[in-house]
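Engineer: give me a model of this one.
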Amino acid sequence: MGDRWQVEVDRGVCIGSGMCVNHAPAGFRLDSARQSHPAEPETDANEAVLAAAEGCPVEAIMITLAESGEAVFPPEE
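Structural biologist: Model (predicted):
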């Protein structure tokens, strides 16, 4: 069984660029204020969601392992 991720968007940082929706249309939605939110807060690990987090121009997307809370993105330094 693969990893499960907890996906969060810091709506105070999100600028509504829509890059996350472009990278992972099944993983993110923009609301009427153009603020991003995950389609599902917990999801199977997948490259599209990771690409969305990596491509966010303001790094508003955080991904952690659902089971342990360990950071996936951004990586802990």
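Engineer: use CA for all of it now, contacts and neighbours both
Structural biologist: OK.
Engineer: from the chain's centroid, how far away is stretch 42-50?
Structural biologist: 8 Å (CA atoms, centre = their mean, to the nearest Å).
Engineer: now the second one, please; I'll put the structures next to each other:
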Amino acid sequence: MKIILDRPRCEGHGLCEEAAPGLMHLGDDGELVIDREDLADGDIAQARVAVRVCPVAALRLT
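Structural biologist: A predicted model of the protein is given here:
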């Protein structure tokens, strides 16, 4: 499973980073950086929360 960022939609709210700090972070410029796009089984629950809390639906799982 992968987490995909729709960069143009992302507004840098940071809610996803709070939900999944081991998978993503906001860079110094306020841009979201996906640290691990390919998810291990143990990451999927956090990734689902991150996708769910994004207020602009900039994240999705495939």
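Engineer: what TM-score comes out when they're superposed?
Structural biologist: The TM-score (TM-score structural alignment, normalised by the length of the second structure) is 0.85; 60 aligned residues with a CA RMSD of 1.1 Å.
Engineer: which residues of the first structure fall in strands?
Structural biologist: Secondary structure of the first structure (DSSP state E): strands at 4-9, 28-30, 36-38, 42-44, 61-65, 71-73.
Engineer: now mean neighbour count and distance to Cys20 of the first structure too, for these, in JSON lines please.
Structural biologist: Listed next are these as JSON lines, based on neighbours: other CA atoms under 10 Å; distance: least, CA to CA, whole Å:
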{"stretch": "strand 4-9", "mean neighbour count": "21", "distance to Cys20 of the first structure": "10"}
{"stretch": "strand 28-30", "mean neighbour count": "19", "distance to Cys20 of the first structure": "6"}
{"stretch": "strand 36-38", "mean neighbour count": "23", "distance to Cys20 of the first structure": "8"}
{"stretch": "strand 42-44", "mean neighbour count": "16", "distance to Cys20 of the first structure": "15"}
{"stretch": "strand 61-65", "mean neighbour count": "22", "distance to Cys20 of the first structure": "9"}
{"stretch": "strand 71-73", "mean neighbour count": "16", "distance to Cys20 of the first structure": "14"}
